[in-house]
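K.L.:
below are the sequence and a predicted model; questions follow.
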Amino acid sequence: MTAGAVSPPAAGTTTTPEPVAFAADQLAGFRIAVTSDRRAQDLITALERRGAQVLHAPALRIAPVAEDRELIADTGAILAARPDVTVVTTAYGMRRWTEGADAAGLGEELMDVLAGSRIFVRGPKARGAVRAAGLDDTGIADDERTSSVVDMLLAEGVAGRTVAVQLHGYTDGHQLDRLRDAGATVLTVEPYRWVRPDGVDRLPRLVEAVATAAVDAVTFTSAPAVDAFLSAAAHAGLTDQVRSALGGEVLAAAVGPVTAGPLVAAGARPVVPERYRMGALIRLVCEHLERRVEEIPTRLGPVQLRGRSVVLGGAVGTLSPAPLAIFRALAAARGGILSRPQLIAHLPEAANEHALDMAMTRLRQSLPDPRLVATVVKRGYRLEV
C-alpha cells in the first residue's frame, strides 16, 4: 500500500464513505456529546451550524508546555544520545517539541540532532510538520499507526541503535517494548500530556447522558479522552449502561482507529471516517444520524422523529427517555392500538401503571400537538396516523 492510501478499518469499527451534502437543519433535533478539549469549539460550531444541540464536557485537556521541566529533561537526554532514528507521531507534538526547545534555548541543537537522525513519521500531518521545520523524513506509515512505523523499523533492524520516539499523550507501551525487545535503546519525549480539565463536574453529567441515551451521539478525538470517559463511567457505576447505550441508541464516533481502540476494547462498535480528520468525522456523524430520521404521516400532518425530537410543521417537541420510548412504540405500530401492558413493556425503568401514566402525561405535554396520541377507551393508545 502506498503512502496516503486508506487502510482497512480496525476490528470492531465501522467506516462509511463521506457524504458531500450540507444542510443547516440536517442535525436538527439531535443532541450530540463532545468530549474533546483542543479544537473543541471548531467541532461544536460545525455541529451547531447543522442544527444539533451540543453537550460539551472535555474529558481531558493538554498540559501547558511553558516551563515543562520534564519535556526539557527528555529533550536534553535525546540531544546527548544523538539517536540514530527518530519517530514523529503527531504534527502538534512536533510543533510543541520545537517550541519548548526554543523556549529553553535548545532549538538549534535539536534541529541539528534531528537532521542527523533518520526520521520516520506516523502520517501526512506529522510529515508536514517535520518538513515545515526544514527537515526530511525517511519513511511514513500508510495507515497512520505507530505500530506500522515500528513494523518498518523492525523490518530493517534496530539492534544496537538508539531510537527516539515523540509520544502523543497516549503512550502505546507495547510498541516501545517491541523496539526494546529487538535490541534498541529507546528514548521518549512527550511534548504534551493529558491532565484533568477545569470544570470536571461536567464529565459525569455527560456520562450519565450517554448511559440514559439522553444524547444521540458522542464524539471522541483522542484515545486518552476515551479512557477518561470510560473511567468516569466506571466511577459512577454506569459501565454496563454506557456499554449498552454505545452498542445501540447512542452513536459512538471516533476520529481514527487509535481513538477507537479503547471503545472497541470496551465492547462498543464506533464508526470511524475513512480519512482520520475532524471534517470527515463531522460528515460521518451527519450521515449516520440522518439515517435515523423517521417520517410518519399523521392526520395532523407529516411528523419527523429526529433523535429525541418530534417535529410537526415548524414546531419541535423534545422528549425525555420514557416518553420517547412510548412514542417510538406508538410510531412503530403505525396507528395500531397498544395496550397499557404493551406500553409498560417499552418503558426503560420503573415499569408499572403509575410510571406509564406519568410518561404519557409528559409525552403529551412535550409533543408539538398533544392530539398526536389518542386514547382508545378501555383498549389503550394509538398514534393519529
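P.N.:
Ah, there it is.

K.L.:
hey, let's count contacts and neighbours off CA atoms from now on
P.N.:
Fine.

K.L.:
list the buried residues in stretch 307-326.
P.N.:
Residues 307-312, 316-326 are the ones in stretch 307-326 that count as buried (16 or more other C-alpha atoms under 10 Å).

K.L.:
next one: stretch 50-65
P.N.:
By 16+ other C-alpha under 10 Å, the buried positions in stretch 50-65 come out as 50-61, 65.

K.L.:
ditto for stretch 201-214
P.N.:
203-204, 206-214.

K.L.:
centre of the chain to it, how far?
P.N.:
15 Å (C-alpha atoms, centre = their mean, to the nearest Å).

K.L.:
ok, stretch 141-153 next?
P.N.:
Counting by C-alpha atoms, centre = their mean, stretch 141-153 is centred 22 Å from the centre of its parent chain.

K.L.:
any chance you could map the helices in the stretch 151-300 of the chain?
P.N.:
Assigned by DSSP state H, counting those that start in this stretch, the stretch 151-300 of the chain shows helices spanning 173-181, 202-211, 223-235, 239-246, 257-265, 278-290.

K.L.:
element containing the nearest residue to A104 once chain neighbours are set aside?
P.N.:
Nearest non-adjacent residue to A104, counting by C-alpha to C-alpha, 6 or more residues apart in numbering: I72, 7.2 Å away. Here I72 sits within helix 69-81, counting by DSSP states H and E.

K.L.:
just checking, what packs against the very next helix or strand once past that helix?
P.N.:
Using DSSP H and E, the helix or strand that directly follows helix 69-81 along the chain is strand 85-88. Strand 85-88 is packed against strand 118-121, strand 162-166, with contacts defined by 3 or more C-alpha pairs under 8 Å, 6 or more residues apart in numbering; DSSP states H and E.

K.L.:
what residues are up against the residue nearest the centre of the chain?
P.N.:
With distances taken as C-alpha atoms, centre = their mean, F220 lies nearest the centre of the chain, 1.6 Å away. Counting by C-alpha atoms under 8 Å, 6 or more residues apart in numbering, F220 makes contact with 34-36, 226, 252-255, 259.

K.L.:
of these, which is the most crowded?
P.N.:
Within the contacts of F220, most neighbours by other C-alpha atoms under 10 Å means A254, with 31 neighbours.

K.L.:
I'd like the distance between that one and V316.
P.N.:
For A254, the distance to V316 equals 29 Å [C-alpha to C-alpha, to the nearest Å].

K.L.:
next: R306.
P.N.:
10 Å.

K.L.:
quick one: common contacting residues for the two?
P.N.:
The contact sets of R306 and V316 overlap at G29 (C-alpha under 8 Å, 6+ apart).

K.L.:
take a look at this one as well, against the first:
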Amino acid sequence: MGKGLNGKRIVIGASRKLEDMCTLIKKQGGTPIVRSLQGTVFLAEKQVGPDLQAFVEKGADWVMFTTGVGTEALVNLAEKLRMRNRFIQVISEAKAAARGYKTMAALKKLGIIPEAIDEDGTTKGLMKSLEPHDLTGKRVMVQLHGENASDLLTFLKAKGATVVPLLPYQHVAPNQETVALLCQELQNHEVDAVCFTTAIQVRSLFNFASEKGIASNIVQSFHEQVLPVAVGKVTAEALKEVGINEIVTPQLERMGAMVVELSRYYEKEGKTIR
C-alpha cells in the first residue's frame, strides 16, 4: 500500500478513536490535525432514568433503535437501575426496528431480530422500511441519538403512533475556539482535507459558520481547495444539505476504511487539490 497522504494535512473532526485515526493517517504519510467538532457525549442518567423506568413498566408495541451506542447505553442504564432483565424482556416482546449496522450488532447481542431495518444506514431508509406497517394506535418507543430525530418522530405520529422517546445521551457544543480555528484554516487553505465521522460534526461547523456569516466562504473552500470526507451516507447527506456534493466516502462505513479511501483518492488523482 502506498502513502497517498504524503504531505497532506488531514483534519479529524471526531472526538472518539482519535489515536487510531492519527496513526492511520501517519502510516499513509499524512499529518493529522485534530479539530473535534463533536462535543462531549454523556449519558443523561438523571434525565432518562424515570423515562426508562416508565417504559419498562408500560411496555410498547414497537421499539426503534437508531444507534448502537444508544442501544448499549440503555441496556447499561437498565442494569444500573437493576432492571436489565426486565428491559430486555420488554423489548423482546415488542416488534423491533433498527437503523445502522452498529445498531443491528447491538441488538444481535441481545438476541433480538428487527422486523424493520433500513437499507442504507439512514433515518429515511428506516422510515421507508416502516411504511408497510400499520402503526395506528401503537405505542412506539424510539431511542434517540443525542439529537431530536424530528423527521422520524413526525413520521411516526403521522402514522397514528403514540411515541415514547428515550434519549440516553446528549451532545454538547464543541469548543468554539476549536471551530473558529478550523474555519480560519479552511478559509486560508491551510488544510487539505477534513474527515467527518458524524452528521453532527458537519452541523457544528456550519452552524458556527452561519452565526459568523462565513458559511458561504466555508462551502467555497470545500469546492475549490479542501477535500470533504464522510465516513458514511448519513454524514455525506449532511454535507450535501449545505451544498457540498463532491465527497469522498468509503463503501465500508468505518473510520479506517475512510482514511484508506482518502489515500486512494489522492493516489488516483495525483494532486493535492481539485
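P.N.:
Cool, got the structure. Predicted model only: the values in this text are computed from it and were never measured.

K.L.:
about what we covered before: map the residue nearest to the centre of structure 1 onto structure 2.
P.N.:
Alignment note (TM-score structural alignment): F220 of structure 1 maps to F196 of structure 2.

K.L.:
any idea how far that match is from L37 of structure 2?
P.N.:
F196 of structure 2 is 9 Å from L37 of structure 2, by C-alpha to C-alpha.

K.L.:
so for these two, which residues contact both of them?
P.N.:
Common contact partners of F196 of structure 2 and L37 (C-alpha under 8 Å, 6+ apart): 13-14, 202.

K.L.:
return the member of these nearest to K157 of structure 2.
P.N.:
The shortest approach to K157 of structure 2 among these belongs to V202, at 27.8 Å (C-alpha to C-alpha).

K.L.:
my read is that that closest one contacts K240, right?
P.N.:
No. If you go by C-alpha atoms under 8 Å, V202 of structure 2 and K240 don't touch, sitting 10.1 Å apart.

K.L.:
with adjacent residues omitted, what lies nearest to whichever residue in structure 2 pairs up with P273 of structure 1?
P.N.:
Residue pairing (TM-score structural alignment): P273 of structure 1 is matched to P250 of structure 2. Nearest residue to P250 of structure 2, sequence neighbours excluded (C-alpha to C-alpha, 6+ apart): M258, at 5.3 Å.

K.L.:
aligned to A104 of structure 1, what sits in structure 2?
P.N.:
Match for A104 of structure 1 (TM-score structural alignment): L81.

K.L.:
tally of neighbours for that match?
P.N.:
Neighbourhood size, L81 of structure 2 [other C-alpha under 10 Å]: 13.

K.L.:
same deal with L47 of structure 1?
P.N.:
L47 of structure 1 is flanked by 25 other residues according to other C-alpha under 10 Å.

K.L.:
for it, which residues are in contact?
P.N.:
Shown in contact with L47 of structure 1 (C-alpha under 8 Å, 6+ apart): 27, 53-54, 282.

K.L.:
and the residues you listed, which two are the farthest apart?
P.N.:
Farthest pair in the contacts of L47 of structure 1 (C-alpha to C-alpha) is Q53 and I282. Separation: 13.9 Å.

K.L.:
for stretch 330-342 of structure 1, measure first residue to last.
P.N.:
With C-alpha to C-alpha, one end of stretch 330-342 of structure 1 sits 10 Å from the other.

K.L.:
what's that stretch aligned against in structure 2?
P.N.:
Mapped onto structure 2 using TM-score structural alignment, stretch 330-342 of structure 1 covers no residues at all.

K.L.:
try stretch 51-59 of structure 1
P.N.:
Under TM-score structural alignment, the match for stretch 51-59 of structure 1 is residues 29-37.

K.L.:
got the contact list for that stretch?
P.N.:
With C-alpha under 8 Å, 6+ apart as the contact definition, stretch 29-37 of structure 2 has outside contacts at 3-15, 18, 22, 25-26, 174-175, 178-179, 182, 200-202, 204-205.

K.L.:
list buried residues within the residues you listed.
P.N.:
Among the contacts of stretch 29-37 of structure 2, those buried by neighbour count (16+ other C-alpha under 10 Å) are 3-6, 8-15, 22, 25-26, 174, 179, 182, 200-202, 204-205.

K.L.:
residues near T188 of structure 1, how many?
P.N.:
Using other C-alpha under 10 Å, the number of residues around T188 of structure 1 comes to 19.

K.L.:
surely it and L167 touch.
P.N.:
Yes. Counting by C-alpha under 8 Å, L167 is a contact partner of T188 of structure 1 at 6.7 Å.

K.L.:
overlap of the contact sets of these two?
P.N.:
Common neighbours of T188 of structure 1 and L167 (C-alpha under 8 Å, 6+ apart) do not exist.

K.L.:
any idea how far stretch 84-99 of structure 2 is from the chain center?
P.N.:
Counting by C-alpha atoms, centre = their mean, stretch 84-99 of structure 2 is centred 23 Å from the centre of its parent chain.

K.L.:
in it, which residues are buried?
P.N.:
So, applying 16+ other C-alpha under 10 Å, buried residues of stretch 84-99 of structure 2: 84, 87-88, 90-92, 94-99.

K.L.:
which two in those are spaced the farthest apart?
P.N.:
Farthest-apart pair in the buried residues of stretch 84-99 of structure 2 is R84 and R99; separation 22.2 Å (C-alpha to C-alpha).

K.L.:
narrow the buried residues of stretch 307-326 of structure 1 to those in strands?
P.N.:
309-312, 316-318 (DSSP state E).

K.L.:
for those residues, work out which two are farthest apart.
P.N.:
In those, two members sit farther apart than any others by C-alpha to C-alpha. They are L312 and T318, at 11.6 Å.
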